[in-house]
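Chemist: Dropping the sequence and predicted coords here.
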Amino acid sequence: MSESSFSPLIPSIASMDDAAFRQQVQQLLDNKTKPLGSLGLLEALALRIACILGSSQPRLADPQMVVFAADHGLVAQGVSAYPADVTWQMVGNFLAGGAAVSVLSRQHGVALNVVDCGVARDFAPQSDALPPGAPRLWLRKIAPGTQDSSLGPAMSMAQCEAAIANGRALLQALPGNALLLGEMGIGNTSSASLLLARLCNLDVETVTGAGTGLSGEGVARKAEVLRRVLARHAGVQEPLAVLAAM
């Protein structure tokens, strides 16, 4: 896959490195009635948000929490302490308001959006008339879970591209200018370890952990499965192709 094939799927992002604007904002911070730098990391964060938004008086509006949920076919190889059915059960818990992310979203006034982008179970569409503050379900399923990446590619490139396009379109349609991202899917840490190992050229054992609570023996078994996946897709190196394969 050539670099040009990433566009317009992965559009270029304008640089935020505007030295003159950064200096202008820093001077505004320094001229506040306080000792220089006394707010520590809060000042650094204010400067970064100002540069991201291109405003010397930045405001974060209508923050959106978006949790993407999907299943992984690799779970069939015993890489998780829990069965795949937990994925759809947790999605139900998000929507019922009983999960940690549900509580934190309510507590801080953040809109909670739950996206079915590949759960191995169908959900009924929500009513258009939701109570104020209720979690919202978005149905953007590409397939009922990925394929087992130890046996072949987890996704086709068409599925991978459709998933990225769906996510981008959804976020562009949401209000506000502040975004928090989350994920739910039994087997997620296995895919994360595979991507990190391949894209950063790291030994998979160094980036494989217990996930949701595997024993030492379970972690060793998980790492061995992931080694087999990496070997099967040894010739796949381009980032989006790696994402689809694993």
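Modeler: Received, thanks. Keep in mind that this is a model prediction, so the values were computed, not measured.
Chemist: drop to CA atoms for contacts and neighbour counts, all remaining ones
Modeler: OK.
Chemist: how many other residues sit next to Gln107?
Modeler: 9 (other Cα atoms under 10 Å).
Chemist: helix/strand/coil for it?
Modeler: Put simply, Gln107 is helix when judged by DSSP: H, G, I helix; E, B strand; the rest coil.
Chemist: Also Met155?
Modeler: coil.
Chemist: Same question for Gly182.
Modeler: Assignment for Gly182 (three-state DSSP): strand.
Chemist: What separation do you get for the closest residue to it other than its chain neighbours and Ala20?
Modeler: Nearest non-adjacent residue to Gly182, counting by Cα to Cα, 6 or more residues apart in numbering: Val67, 4.3 Å away. According to Cα to Cα, to the nearest Å, Val67 and Ala20 sit 37 Å apart.
Chemist: then this one, side by side with the first:
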Amino acid sequence: MRTFHITPVDVTLRPAIQQKIDNLNKPKGSLGRLESLAMQIGLIQQTLSPSLAKPCHLLLGGDHGIEQEGVSVSPREVTWQQMINFTRGGGGVNMFCRQHGFNLKIVDVGVDYDLTAYPAIINRKVARGTQDFLYGPAMTPAQFNQALQVGIDLVDDIHSEGCRILCIGEMGIANTSPSSIWMHLLTGIPLDECIGAGAGLDNAGIRHKYEVLSKAVEKYALLPPSSCSPLVYFGGFEMVAAIGAMLRAAERHLIILVDGFIMTACALAACHLYPAAQDYMIFTHSGDESGHQLMLNYLHAEPLLRLGLRLGEGTGALCAFPIVDSAVRMINEMNNFDNANITRYF
């Protein structure tokens, strides 16, 4: 796998940023989480006047072989149907991108359908879906590296366009299954606590999903140690591309808004590879998917929102953007005690 050069954020500016925040005309600490967000963003960008220039949303699509085992309430054709719907502006992700001024890039990393007739979809297809990991690896190491490079290249492109903040969403039926297994294997949390309803399974469906994923994990455990990374064995192409995007974004000191369960699993994987990547991440939302809060707890991450969302597509991250924007506006636009001729009252 490609090597990334990701360093923890340089904290040299912390006292100066804190002084600026504390001197704003407000009681010290009275804007709470906005103040810690402003600090994090200032340290990421190494400035007292941070910017959220040209926000971009990457919507990554891919299909999963494990869908054939009935682990999702929705069939795989929903993936390509929704990808086409996104090109027409009809998805939740479209609405929120329009609302918050995000440049939306729709990317086919591994959808099991020919989408080349839709020029609004960026074609980076690795294959038409992964293999069924109940019987073997979901992808080859070469495919893993190819998908990782997709994410790297996308971030390089948006960075060259001036983007300084991005969020990542996904479209891939059954992708809560590999996410649950990554969570289990990377955290040690029992598998049954990592598995939820996905897009709407009932209790019987969740039991079936657990049985299928348990068998897959048991087979993987019989392999020789280090013979195949769990990221390769169980991953989805869109998920691996998300890891590549997160790592490259951290390498380039971009702000990364992390969405729900699946993107948190990708963030977990990225931080497993490069722990310093978490310095560049803002965890935006804790949804209803079973295990999501446990994964956030493992990462010591406090989400900005708890809205019960489970749509995916990166919608939770987009909904949280105004809070991040408020933090930046606070440090850049709020007056200070000296200029306002107000006696300090903290």
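Modeler: It's in. Just so it is clear, the model here is predicted, and its values are computed rather than measured.
Chemist: TM-score for these two?
Modeler: The TM-score (TM-score structural alignment, normalised by the length of structure 1) is 0.89; 230 aligned residues with a Cα RMSD of 1.6 Å.
Chemist: re the thing from before, higher neighbour count, Val67 and Ala20 of structure 1?
Modeler: Between Val67 of structure 1 and Ala20, Val67 has the larger neighbour count (other Cα under 10 Å), namely 20 against 9.
Chemist: Tell me which residue of structure 2 matches up with the more buried one.
Modeler: Using TM-score structural alignment, the partner of Val67 of structure 1 in structure 2 is Leu59.
Chemist: Verify the stated contact: its match with Leu154.
Modeler: No - with contact defined as Cα atoms under 8 Å, Leu59 of structure 2 does not count as touching Leu154 (10.8 Å).
Chemist: tally of neighbours for Leu53 of structure 1?
Modeler: By other Cα under 10 Å, neighbour count at Leu53 of structure 1 equals 14.
Chemist: so what corresponds to it in structure 2?
Modeler: Aligned by TM-score structural alignment, Leu53 of structure 1 pairs with Gln45 of structure 2.
Chemist: ok so, going back, which helix or strand contains the match of Val67 of structure 1?
Modeler: Taking DSSP states H and E as the definition, one finds Leu59 of structure 2 inside strand 56-62.
Chemist: residue ranges for the strands of structure 1, please.
Modeler: With strands called from DSSP state E, structure 1 shows them at 64-70, 111-118, 136-139, 179-184.
Chemist: and for the second one, what span of structure 2 is it aligned with?
Modeler: Taking TM-score structural alignment as the measure, structure 2 aligns residues 103-110 with strand 111-118 of structure 1.
Chemist: Give me the mean deviation of that stretch from structure 1.
Modeler: Taken against structure 1, stretch 103-110 of structure 2 registers an average deviation of 0.6 Å after superposition, with mean Cα distance after the TM-score superposition for structure 1.
Chemist: residues near the alignment partner in structure 2 of Thr33 of structure 1, how many?
Modeler: Using TM-score structural alignment as the criterion, the counterpart of Thr33 of structure 1 in structure 2 is Asn25. Other residues lying near Asn25 of structure 2 total 20 when counted by other Cα under 10 Å.
Chemist: Asn25 of structure 2 and Phe337 touch, don't they?
Modeler: Yes - in terms of Cα under 8 Å, Asn25 of structure 2 counts as a neighbour of Phe337; the distance is 4.9 Å.
Chemist: can you give me the strands for the stretch 201-346 of structure 2?
Modeler: 255-258, 281-283 (DSSP state E, counting those that start in this stretch).
Chemist: Where does the longest one end up in structure 1?
Modeler: Aligned using TM-score structural alignment, strand 255-258 of structure 2 spans no residues in structure 1.
Chemist: Could you name the helices and strands sitting against that strand?
Modeler: Judged by 3 or more Cα pairs under 8 Å, 6 or more residues apart in numbering; DSSP states H and E, strand 255-258 of structure 2 is in contact with strand 165-171, helix 237-251, strand 281-283.
Chemist: and among the ones you listed, the most buried is which?
Modeler: Highest mean neighbour count among these (mean count of other Cα atoms under 10 Å): helix 237-251, with a mean of 29.
Chemist: the inter-axis angle of that one versus strand 165-171?
Modeler: Calculated by axes from the mean of the first three to the mean of the last three Cα atoms, to 10 degrees, helix 237-251 of structure 2 forms an angle of 170 degrees with strand 165-171.
Chemist: Which residue of structure 2 is paired with Asp85 of structure 1 in the alignment?
Modeler: By TM-score structural alignment, Asp85 of structure 1 lines up with Glu77 in structure 2.
Chemist: residues touching that match, list them.
Modeler: Asp112 (Cα atoms under 8 Å, 6 or more residues apart in numbering).
Chemist: now it: how far from Ile243 of structure 2?
Modeler: For Glu77 of structure 2 relative to Ile243 of structure 2 (Cα to Cα), the value is 24 Å.
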